[in-house]
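Visitor: return a 3D structure for these sequence lines:
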Amino acid sequence: MSDTPDSAVQTVRTYIEQHRAAFLDDLVEWLRIPSVSAQPDHAPDVRRSADWLAAKLKDTGFTTAEVWETDGGPAVFGEWRSADADAPTVLVYGHHDVQPAAREDGWHTEPFEPHLADGRIYARGAADDKGQVFFHTLGVRAHLAATGRTTPAVHLKLLIEGEEESGSEHFRELVEAHADRLAADAVIVSDTGMWSEDVPTVCTGMRGVADCEIELHGPDQDIHSGSFGGAVPNPATVAARLVAALHDEDEHVTIPGFYDDIAELTDEERALVAELPFDEAAWLRTATSHGTLGEAGYSTLERVWARPTAELNGIGGGYQGPGGKTIIPASAMLKLSFRLVGGQDPDRIEEAVRAWVAERVPDGIRHEIVFGAPTRPCLTPLDHPALRSVARAMSLAFDGQKVRYTREGGSGPAADLRDVLDVPVLFLGVSVPSDGWHAPNEKVEVDLLLKGVEASAHLWGELAGSLSTAVAPR
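Guide: Below is the predicted model of the structure:
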């Protein structure tokens, strides 16, 4: 642990204020690049975004800034080694690609023409994730100004992905191919957020996800229900029965083995969740929903952060036009997704789902199940010294406020970094729920973005003190 004097805190803030305008101008320039990885027409823009960032990392002081090719969107790798040979190595992860956006989706302004108003920047990618990637460039310079160093206190690396918003299809392959150059003692993920503007928090985990589509085939064509109904199996009925059997009356998932090996919440973790100022009515308004429902024995936050789920995402089959059509349909389909928590293995979940479906499909129904590429869950131990470093850096940025811990119900590729590099993954983000990730009028609060810069400036010294240097420098 490092002691950060008040003078260093003030030096960081003064430096940031002096460079605020240039920092925001650069970010606005980057946000103008429509790096939408899910749309092939924007592939040149994704590359332009990567080239822009690599050039800016060079301007910042990174001695290495490279664009790494994948079979999808290109990634950016940056490195700035510390003059301290035995300093620990920290890898920052984020992404420079963004979600699709168009004015007709409900944007008040053009999504790729950033609009500054009321202390906010409105633009696609402002919070997710360009703003939260870019705050590290000013943060590391403020770190140098406050410490008098010419190089960071850690060997600093960045890996900024170019296809996170389209599923990170090639990310693990990229990490495996460059594992030697990405070697680190800890990973910092800046693709998360905080509880609220006035409650600083650090995320300690994200759920994984596995998803599948189930096709059920009965007769070779739609057939007359009067002539054949009640005598042959109906694939739409089978689909409905599968969905109905997925949960019991307590909303527990009924698939055998589904809960095996999960990391149960400890009493300490449940207490930390309970102390957050959670307003369920406000949360429901954000969800545009009218009531809560979930696994018995757990609070709403525990359900969305720390418990696995099985959800029906889509169902179809049979006649759906106006009026009636008395048929037994030839086929039906289901789309299911499973959010996974620490300890769960997506491969084992896939095996369990396949066995569960096979047991329930009657003779006369053929079925096919196709699973997408899974994302593994990621969890930071509460007692890890690097987590305490992140919390201290956040507290320094937020005037000594207590920093609480949260999780996120969504998923990301952080577990690939953990598994391939064999290092702990930590999260540092300053976005808030009102920023509207993936929604029209996405924005970032400028004051909070600059708090992210402050936290980044303090983080490198904190990690240099807390991470073990027993291993050889990376």
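Visitor: only C-alpha atoms from now on, for both contacts and neighbour counts.
Guide: Noted.
Visitor: tell me the contacts of residue 164?
Guide: For residue 164, the contact set (C-alpha atoms under 8 Å, 6 or more residues apart in numbering) comprises 37, 95, 97, 412, 413.
Visitor: helix, strand, or coil at the residue sitting furthest away from the middle of the chain?
Guide: Distance from the C-alpha centroid of the chain peaks at residue 227, with 52.0 Å (C-alpha atoms, centre = their mean). Following DSSP: H, G, I helix; E, B strand; the rest coil, residue 227 is assigned to helix.
Visitor: look up how far residue 332 lies from it.
Guide: Distance, residue 227 to residue 332, using C-alpha to C-alpha, to the nearest Å: 20 Å.
Visitor: before we move on, what about residue 440?
Guide: Residue 440 is 33 Å from residue 332, where distance means C-alpha to C-alpha.
Visitor: quick one on the thing from earlier: who wins for neighbours among the contacts of residue 164?
Guide: Counting neighbours by other C-alpha atoms under 10 Å, residue 97 leads the contacts of residue 164 with 32 neighbours.
Visitor: what residues sit buried inside the helix ranked longest in the chain?
Guide: Assignment by DSSP state H gives helix 6-31 as the longest helix of the chain. Across helix 6-31, burial judged by 16 or more other C-alpha atoms under 10 Å covers 8-9, 11-13, 15-16, 23-24, 27-28, 30-31.
Visitor: same thing with stretch 233-245?
Guide: Neighbour-count burial for stretch 233-245 flags 233, 234, 235, 236, 238, 239, 242, 243 (criterion: 16+ other C-alpha under 10 Å).
Visitor: for the residue found closest to residue 87 once you drop the neighbours it is linked to in the chain, list the residues it contacts.
Guide: Using C-alpha to C-alpha, 6 or more residues apart in numbering and skipping the chain neighbours, the partner closest in space to residue 87 is residue 154 (5.2 Å). By C-alpha under 8 Å, 6+ apart, the contact set of residue 154 is 81, 82, 84, 87, 88, 89, 90, 460, 461, 463, 464.
Visitor: one more to put side by side:
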Amino acid sequence: MRGRLSSPTVSAERDFIAEHRDDLLADLDQWLRIPGISAQPEHHDDVRASAEWFADAARRTGFPTVAVWDDGPWLPAVYAHWRSDDADAPTVLVYAHHDVQPVDPLELWHTDPFDPTVDGDVLRARGASDDKGQLLFHLLAVRAHLAATGRTSPAVNLTFIVEGEEESGSPHFEELLATHRDELACDVVVVTDTGMIAPDVPSTVTGMRGMVSATVNFHGPDLDLHSGVFGGAVPNPATAIARLVGALHDGHGRVQVPGFYDDVLELTDDERDLFAKVPDDAADFLGVAQSRALSGEQGFSTLERIGARPTAEVNGIAGGYQGAGHKTIIPSDAFVKLSFRLVADQDPAKITRGVQEFVRANTPDGITADVEFEGDGVRPCLVPLGTPAYEALSGAISEAFDGAQVLPTREGGSGPEAGLQAAVQAPLVFLGVGLPDDQIHAPNEKVTVPMLFKGAEAAALLWSRFAAVGRSALTGG
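Guide: This next block holds a predicted model:
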């Protein structure tokens, strides 16, 4: 059934959402109370409860096919599908996750992390922004889409895959994708696990960085030695690990891992021009970071550094005595934890080999090095500008923001998006409404409630836009 309702405001979709805002907040209040922390085994029953809650919410919305997938080593994921009545409708796969981060340190929270509180436009709870709030607005969006268009089914075949292990690094997600390949076949993917620049600056992510993580262990003497007797005569692992860290960057902030920049897809002049339009207030950025200075690779803006350039960071370093006072030793062991964020066209396997070469070159005689990598790494993901899928998405966001220009950004973090895109072989776009100060992964996580309603409106508009573009154009066929 087709048609469109008249609206005294911008859109019928917006009217419906305005009339049903309390529905979204009431559902969020229930769901956010479930502490589905995937990283902590004692909360795995809560992860299941979280999956079952969303599955029930999808059924209440009208999805005729809903299942909790627990038929593999992964924690429970949710699958929902609603087939369009239009035979030639494109199929859209919406990706999100329902698990949440640990809440430690609990004492830094101003409120109970699993007792949602609303203060004006701010809703505070673990998962409010990442990712329950951003997923749940889609259910309101489906209802708004149907009401605004007068349809009894979506304009697209709509599929949801809601992962339960994203906050644990998605260790089994690619296996889940392989197991359920047929159910997840699609023409375009919409990821709803990112953010925008500011409430009044609509934007969409056009890239996620990949990642390689490693722990470098240095072993020197087979026992701690007296520094007065042996100091200056045998190699010190703590000193050696510090020198390795010091060699990681040159004086211009460039990473010194061999071949690190060989495959980096550089920003085009047009992309840099668009990046330059993004508001970039150093004071605001430093305030959110609670830092006192900017740093990084020279020749690039802060926005480019955190989204479009690869990086290397020291996540932890230790060796020898850590207690009060002093203990004059040459420690037997030292270690450093490193993470490398990758951008488009960089291959985690090649970076892994480069890191091994870098460690060999910076391991002195008398020190034994062991490098432990966290899995195979995460591949980077890039959304080309100007594709039909990107234009449909940016058009829907622009309409939800009253015609404002939608700016492209790059997400500095990493996720399973590249693996998802490779598995389904479909173009991918990002619809997220989190804000930089949402404090995701930190105490006092929050979401700005009006942003959730903007997200719902953009999603409600997007399904009709994808249908108008058609399957062939979306897939490039």
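Visitor: got a TM-score for the two of them?
Guide: For these two chains in superposition, a TM-score of 0.95 is obtained (TM-score structural alignment, normalised by the length of structure 1); 470 aligned residues with a C-alpha RMSD of 1.9 Å.
Visitor: circling back to that earlier point, any idea how far the equivalent of the residue farthest from the centre of structure 1 over in structure 2 lies from residue 384 of structure 2?
Guide: Residue correspondence to structure 2 (TM-score structural alignment): residue 227 of structure 1 is matched to residue 229. For residue 229 of structure 2, the distance to residue 384 of structure 2 equals 62 Å [C-alpha to C-alpha].
Visitor: same thing with residue 5 of structure 2?
Guide: Using C-alpha to C-alpha, residue 5 of structure 2 is found at 34 Å from residue 384 of structure 2.
Visitor: likewise residue 52 of structure 2?
Guide: Applying C-alpha to C-alpha, the value for residue 52 of structure 2 to residue 384 of structure 2 is 36 Å.
Visitor: quick one, which of those two is more surrounded?
Guide: Between residue 52 of structure 2 and residue 384, counting by other C-alpha under 10 Å, residue 52 is the more crowded of the two (17 against 13).
Visitor: isn't the more buried one right next to residue 68, touching?
Guide: Yes. Here residue 52 of structure 2 reaches residue 68: they are 6.8 Å apart, a contact under C-alpha atoms under 8 Å.
Visitor: find the residues that touch each one of the two.
Guide: Common contacts of residue 52 of structure 2 and residue 68 (C-alpha under 8 Å, 6+ apart): residue 78.
Visitor: in a helix, residue 341 of structure 2, correct?
Guide: No. Residue 341 of structure 2 is assigned strand when assessed by three-state DSSP, not a helix.
Visitor: any idea what sits nearest the residue mapped onto it from structure 1, other than its immediate chain neighbours?
Guide: When structure 1 is aligned by TM-score structural alignment, residue 341 of structure 2 is paired with residue 339. Distances taken as C-alpha to C-alpha, 6+ apart put residue 209 closest to residue 339 of structure 1, at 4.4 Å, once the chain neighbours are dropped.
Visitor: quick one: map that neighbour onto structure 2.
Guide: When structure 2 is aligned by TM-score structural alignment, residue 209 of structure 1 is paired with residue 211.
Visitor: who's in contact with its match?
Guide: 339, 340, 341, 342, 348, 377, 378, 379, 380, 414.
Visitor: starting at the chain centroid, how far to the helix or strand containing it?
Guide: Element membership for residue 211 of structure 2 (DSSP states H and E) is strand 210-219. Distance of strand 210-219 of structure 2 from the chain centroid (C-alpha atoms, centre = their mean, to the nearest Å) equals 21 Å.
Visitor: who are the packing partners of the helix or strand following that strand?
Guide: Next along the chain after strand 210-219 of structure 2, taking DSSP H and E as the criterion, comes strand 225-226. Counting contacts by 3 or more C-alpha pairs under 8 Å, 6 or more residues apart in numbering; DSSP states H and E, strand 225-226 of structure 2 packs against strand 329-330.
Visitor: still on that earlier bit, distance of the residue farthest from the centre of structure 1 relative to residue 238 of structure 1?
Guide: 20 Å.
Visitor: likewise residue 104 of structure 1?
Guide: Distance of residue 104 of structure 1 to residue 238 of structure 1, given as C-alpha to C-alpha: 40 Å.
Visitor: tell me how many other residues surround the closest residue to residue 61 of structure 2 other than its chain neighbours.
Guide: Nearest non-adjacent residue to residue 61 of structure 2, counting by C-alpha to C-alpha, 6+ apart: residue 139, 6.4 Å away. Per other C-alpha under 10 Å, the neighbour tally for residue 139 of structure 2 reads 21.
Visitor: shouldn't residue 139 of structure 2 be in contact with residue 62?
Guide: No. Using C-alpha under 8 Å as the test, residue 139 of structure 2 is too far from residue 62 to be in contact (9.3 Å).
Visitor: quick one on the thing from earlier: now, which of the buried residues of stretch 233-245 of structure 1 sits nearest residue 115 of structure 1?
Guide: Residue 115 of structure 1 lies nearest to residue 243 out of those, by C-alpha to C-alpha, at 44.9 Å.
Visitor: can you tell me the SS state at the equivalent of that closest one over in structure 2?
Guide: Aligned counterpart of residue 243 of structure 1 in structure 2: residue 245 (TM-score structural alignment). Using three-state DSSP, the structure places residue 245 of structure 2 in helix.
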